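Participant: Coordinates for the following, if possible.
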Amino acid sequence: MKLSKLYILPLLTLFVLGCTDLVENPVGRLIPDGFIKSEKDVQTAIYGAYGKIASDNYWGREMAAAIMLRSDMVDIGNRSTVAARIQINDFNANSTNAMIGTFWPMAYQSIDAVNTAIDGAEALEPTDGIKALIGEAKFVRAFTYFNLVRLFGDIPYIDEPVRDPEAVATISRTSESTVYQNIIGDLNYAKENLPMGHPLDDIRSRPSRGTAYTMLADVYLTIGNWQEAYNHAKWVIDNAGSLNYSLEADYQDLFDSGKQDGMPEHIFAIEYKRGSAWPYDYDSHAAFTGMSGSDEVAGFDVAVPSLAVYSTWDSRDYRKKVALADSAHYNGLLVPYTKFQGTQRPHIAKYWRRMGVPRDLVTDTENNYAIYRFAEVLLTAAEALNEVSGPTAEAQGYVNQVRARARNWAGKATDFPADVNTGISKDDFRTLVLEERRLELSFEFKRWWDIKRRKMGDDVFKGPNSLEPHPNFNDNQYLLPIMQRDIDLNQNLTQNPGY
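Facilitator: Now for the predicted structure:
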């Protein structure tokens, strides 16, 4: 995250431990009393949380990659990669999985940083600036817990700084429903107190009021409150002009690192700056998804779509051309994917094709990762409105806006994908919107959430049209295991079913 790099480095020794670490090694974790004395101190603590989110150990690779591998859009390419990745992909991860063991504590480190910010800010004079910073901190806390609750279900919920590390050794899991209530409460505060515009020259890595409304729409969509999901998405759409939100004209530009800063389609993004110190503010997705040995990218060949993802995607769809690379240069020669050095399948191209760095620096790129973009808001409104009122002209219109942009093939008008047929049924429109999300948001860490919230696992992993068959999938695997090391340290923590 570009902004955070300016402020985070002095704080890394303050915010370095997670739940397990708080029990095992509390020395050096506790925030000094009186640390926060001004707005700047509050902001600095919040930037500490952003640094954790942008870390290679969290969004820069480990958690985001787990979400990607869990979906039906991505399989393991190089099967000699570390076992933890294969376990996540193949639905046989256990409670000692090293990938989970990396991002689980990093999430709680981020939470502790914003809890410290909120606690300190609430002791200061409640100016508009302080309220906005509390809103920002609560947004970050909600964002982090939203990821955790979807991954693990019931989780330890901590909403104040940890001053007594021993207390962590007795904390219990909070119910999923209560965690969602707390997330909604944080976001309601954020939407009332954050500014309409993004701060600091429209930086999209910090939230605005529109960001809070967008995430609330996503939360309500996840828990099946269709009316509130629609209401919040509709507010963002109706206020798009004031919020400076719109669709980019060319889908490819969304993944061009030289055009991403302040991009109107980005509602909230994780930003990266080349030259950062690993693991903080460090991005590895280009390498993780790129093919090995090509002239364009020195990739790890790990997260690679199945051939079915490629072959079933209509070649008239410009988004397929942007999202996937079915050829690459080797020693100056353009070769098809059947002659790639590593996995001989088309590879994800979104994160390395226009990353803004030389081939040998793909583990430290300039890419920004859009957590939310305006196209998703349109599809959220369409899906939620269909559940409330059926496939109305309004709901269809939101999908048609997304499809209209897809018909712009690098400036050339095409006729694919066509607008939605007006006589479509409610059930068919539901299926259509979920499919539109799969393609429009392909490889953007969204598909697993859709599979989970709609309970599509049996269909997408065991059905006759499965893109990535996993016959061993069962409903227990909608959740990941709680780390065994945490359970060993805390007798009040229980394991998820099936692990």
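Participant: C-alpha only now, for contacts and for neighbours.
Facilitator: Noted.
Participant: Count the residues that sit near the closest residue in space to residue 406 that isn't next to it in sequence.
Facilitator: Sequence neighbours aside, residue 318 is the residue nearest to residue 406 in space, at 6.2 Å (criterion: CA to CA, 6 or more residues apart in numbering). With neighbours defined by other CA atoms under 10 Å, the count for residue 318 comes to 21.
Participant: Equivalent analysis for residue 37, please.
Facilitator: For residue 37, using other CA under 10 Å, the count is 12.
Participant: likewise residue 170?
Facilitator: By other CA under 10 Å, neighbour count at residue 170 equals 14.
Participant: OK, contacts around it?
Facilitator: 490-492 (CA atoms under 8 Å, 6 or more residues apart in numbering).
Participant: Is it in a helix, a strand, or coil?
Facilitator: coil (DSSP: H, G, I helix; E, B strand; the rest coil).
Participant: measure it to residue 480 for me?
Facilitator: Distance of residue 170 to residue 480, computed by CA to CA, to the nearest Å: 21 Å.
Participant: who's in contact with residue 345?
Facilitator: 304-307, 326, 337-338.
Participant: give me that answer again for 6 Å
Facilitator: Residues near residue 345 by CA atoms under 6 Å, 6 or more residues apart in numbering: residue 337.
Participant: same deal with residue 323?
Facilitator: 348-350.
Participant: one step back: would you mind stating the distance between the residue nearest to residue 406 and residue 244?
Facilitator: Counting by CA to CA - residue 318 and residue 244 are separated by 25 Å.
Participant: Same question for residue 103.
Facilitator: Distance, residue 103 to residue 244, using CA to CA: 33 Å.
Participant: again with residue 307
Facilitator: Distance of residue 307 to residue 244, computed by CA to CA: 38 Å.
Participant: Same question for residue 338.
Facilitator: Residue 338 is 43 Å from residue 244, where distance means CA to CA.
Participant: just residue 126 next, same as before
Facilitator: Counting by CA to CA, the gap from residue 126 to residue 244 is 28 Å.
Participant: Which one of these two is surrounded by more residues?
Facilitator: Ranked by neighbour count (other CA under 10 Å), residue 126 and residue 244 place residue 244 first, with 18 against 12.
Participant: All the helices of the stretch 151-300 of the chain, in order from the start?
Facilitator: For the stretch 151-300 of the chain, the helices defined by DSSP state H, counting those that start in this stretch occupy 165-168, 176-193, 199-202, 209-223, 226-238, 240-243, 285-289.
Participant: Please point out which parts of the fifth one sit buried.
Facilitator: In this case it means helix 226-238. By neighbour count on 16 or more other CA atoms under 10 Å, the buried set for helix 226-238 is 226-234, 236-237.
Participant: now the other sequence, so there's something to compare against:
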Amino acid sequence: MKQKTVTSYIAALLLLGVLLTTGCVKDLLEREPSTELGTGAFWRSEADATFALMGAYADIRPLFDRDYYFDGQAEYLRVRGTSTASGNLQKGDAYNGGDYSPSGYGDNFDKMYERLYGGVHRANYVIENVRKMLPAASGNSLVQLERIVGEARLLRAMVYFRLISMWGDVPYIDHVVFDNAEVAGLTRTPITQVKDSIIADLTYAFEKLPVKAPEIGRASKPAALAFRGKVQLYWASWNTFGWPELDTFMPDLAAGTNAYKAAAEDFKKVISDYGLNLFRGGEPGECDVLGKADKLPNYYYLFTPVANGDPEMIMAFSHGGTGTNQGEELMRDVAGRSHEGSQCWVSPRYEIADRYQSTITGDFADKLIPMNPANNPAARTTLNSAVNPQSYTNRDYRMKSSIMWDYEVSVGMISLKSTGWVPFIYRTWNQPVTIDGNSFITYNTDGCNSGFVLRKFLRNTAGLGRSDGTYNYPVMRLADVYLMYAEATNAVDGPQADAIQLVNRVRHRGNLPPLAAEKTANKEAFFQAIEQERIVELFGEGQRSFDLRRWRAIERVWNPPYGNGVWRIDTYGAQMTRYFQNQSEREYQQNYIFRIPPGERNRNPNLTQNTPWL
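Facilitator: Next up is the predicted model:
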């Protein structure tokens, strides 16, 4: 029997916000009550509770399923716009209006703040009403209702974790709000207290959720443990590296060490207790020759619907297809006009290519050399030239799975039908070209300014529109847990054999040899190896900018304040954009913590502002 999915439950719930609430939450203080039907007409059965939970999933999913945009705040991905639709929460307008450049982004996330509190409201609505049903329930019905509360508390924990990761201290609301007056004078709750509440939610979820959810897209025990471990890891990072921009927070090294240990313990259970494995056993799979894409590595297929329901996806938000209004828009974001008129809002930066290591040596290859073929006839044949396809031989399989360079191909699509192979050739958009005696029309994607486009997340098959993808977007993957476990144990005890083995398992999917001895010789060297794997394994999944902030690494990547900054270039050697040029210390601080939305503070004078934004 085909496994049920969350989207199959919520296909009929497109108007759930009308049925159960009076509308989308516009902001923290302008919120309408969520009890229009009342307990007399609703909240009578387990089916009612499940119906409401699916509404919570539907509302909270768009707060996390475009997290690849956040990678634009780091150094390896460019985000030049978003496909979010203003005013439509189902299409993810929490991301709309945000700034996804490496600098100057901390003041542009008012909508995200507001929508996250909408997620809190939705989760609280489920938690509070299902709790009222518990005393009258028994047997399996009680188990299922407690499971629903556990899922809602996990969702609430995810939302609050995002809130504190961006804004630090935030108001904590754990009940349904019936009147704006209830929140009109709220103060910001200290981050320690919010963190403890998040941990409590995740602990309850762990206790009540099943070992494996029978429905794709619903949470299970490993998800609760993995998120609890991640919260502890971030808590450890903030206590170890400091968070001076949050002036109410005092780092404590001992607390950091304890949090690292707690994180490692949770991650270890996820890894050891549930029989989870990497997608297709973590094997590299086949990697086609340069310029071909009939056989792509397993890592590529991990980001296609083939992987829906796979054990590596510890938690993923499910999406529907054509006609459901629940499709993901990955192709619209990562592809160009040759793929159903997509917009290429998101593309790799030139510098990511040099992060993919050699499958022969297991270490970094010689850096690519930018060359412009328009004025250098030898550019296409020079060794290590960035526009010579042969320069990309014998690289980490995740490279061919994640990015495309000159003469790499993908399947073009128009009106849900394939147009055949489309070769990418930088600055040659929608032009006829002959390759090995065969005629093609080149990839039309002038949104790219680096010489690379994404293959990761791009469907290689026709049949669905650019906004109708069915991929279940992962918010927690087993490979990430492996790397977080390695980071946590290394921080306390240095390189450990089991952690090294797990990092090597992640590397193996790229067909790389195990780490050389010098990469695990000490804590510092192993941390660099872990960071390297996080860069290439989690590329485009929204992790890098959060890593840079929790590690206090922005200055390491972009140079210190008042410096010349760093140029981003393309494969031709052109200087495209310079970031952090002559920026002040205050401007760096504003990238480490986000601005409390002025609109919220105007309505509530008790909301203080983060120091860099005063």
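Participant: that older thread, let's have the contacts of residue 170 of the first structure in CSV, adding distance to residue 424 of the first structure.
Facilitator: Formatted as CSV, the contacts of residue 170 of the first structure follow (distance: CA to CA, whole Å):
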residue, distance to residue 424 of the first structure
490, 53
491, 53
492, 51
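Participant: Output those in TSV, with secondary structure and distance to residue 371 of the first structure appended to each entry.
Facilitator: Listed next are the contacts of residue 170 of the first structure as TSV, based on DSSP: H, G, I helix; E, B strand; the rest coil; distance: CA to CA, whole Å:
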residue	secondary structure	distance to residue 371 of the first structure
490	coil	33
491	coil	35
492	coil	33
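Participant: and residue 276 of the second structure, what is it in contact with?
Facilitator: Contact analysis of residue 276 of the second structure by CA under 6 Å, 6+ apart lists residue 311.
Participant: can you rerun that using 8 Å?
Facilitator: So residue 276 of the second structure contacts 270, 311-312, 478 (CA under 8 Å, 6+ apart).
Participant: Equivalent analysis for residue 316 of the second structure, please.
Facilitator: Shown in contact with residue 316 of the second structure (CA under 8 Å, 6+ apart): 217-218, 472-476.
Participant: got CSV for those, with neighbour count and secondary structure too?
Facilitator: Below are the contacts of residue 316 of the second structure laid out as CSV (neighbours: other CA atoms under 10 Å; DSSP: H, G, I helix; E, B strand; the rest coil):
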residue, neighbour count, secondary structure
217, 24, coil
218, 23, coil
472, 27, coil
473, 27, strand
474, 21, strand
475, 21, strand
476, 20, strand
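Participant: got JSON lines for these, with distance to residue 161 of the second structure too?
Facilitator: Shown next, in JSON lines, are these (distance: CA to CA, whole Å):
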{"residue": "217", "distance to residue 161 of the second structure": "20"}
{"residue": "218", "distance to residue 161 of the second structure": "19"}
{"residue": "472", "distance to residue 161 of the second structure": "21"}
{"residue": "473", "distance to residue 161 of the second structure": "18"}
{"residue": "474", "distance to residue 161 of the second structure": "16"}
{"residue": "475", "distance to residue 161 of the second structure": "13"}
{"residue": "476", "distance to residue 161 of the second structure": "14"}
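Participant: And the residues you listed, which is closest to residue 148 of the second structure?
Facilitator: For the contacts of residue 316 of the second structure, the residue nearest residue 148 of the second structure by CA to CA is residue 218; the value is 9.9 Å.
Participant: For the equivalent of the closest one over in the first structure, list the residues it contacts.
Facilitator: Aligning on TM-score structural alignment places residue 218 of the second structure opposite residue 206 in the first structure. By CA under 8 Å, 6+ apart, the residues touching residue 206 of the first structure are 136, 198-199, 268-269.
Participant: Make JSON lines from the residues you listed and add distance to residue 34 of the first structure to it.
Facilitator: As requested, these are exported to JSON lines (distance: CA to CA, whole Å):
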{"residue": "136", "distance to residue 34 of the first structure": "21"}
{"residue": "198", "distance to residue 34 of the first structure": "29"}
{"residue": "199", "distance to residue 34 of the first structure": "27"}
{"residue": "268", "distance to residue 34 of the first structure": "31"}
{"residue": "269", "distance to residue 34 of the first structure": "32"}
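Participant: Buried subset of these as a PyMOL selection?
Facilitator: The buried residues among the contacts of residue 206 of the first structure can be selected in PyMOL (16+ other CA under 10 Å) with this line:
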select buried, resi 136+198+268+269
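Participant: Find the residue closest to residue 320 of the first structure in space, skipping its chain neighbours.
Facilitator: residue 313 (6.9 Å).
Participant: Just the strands from the stretch 501-614 of the second structure, written as ranges.
Facilitator: Ranges of strands within the stretch 501-614 of the second structure are 566-569, 575-579, based on DSSP state E, counting those that start in this stretch.
Participant: Would you format those strands as TSV with mean neighbour count and distance to residue 496 of the second structure included?
Facilitator: Formatted as TSV, those follow (neighbours: other CA atoms under 10 Å; distance: least, CA to CA, whole Å):
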stretch	mean neighbour count	distance to residue 496 of the second structure
strand 566-569	17	35
strand 575-579	13	37
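Participant: how about those strands, which one is nearest residue 493 of the second structure?
Facilitator: strand 566-569 (34.7 Å).
Participant: Give me the contact list for the closest one.
Facilitator: 349-351, 450, 558-559, 575-581.
Participant: cutoff 10 Å now
Facilitator: Under the contact criterion CA atoms under 10 Å, 6 or more residues apart in numbering, strand 566-569 of the second structure has outside partners 75-76, 78, 349-351, 370, 449-451, 557-559, 574-581.
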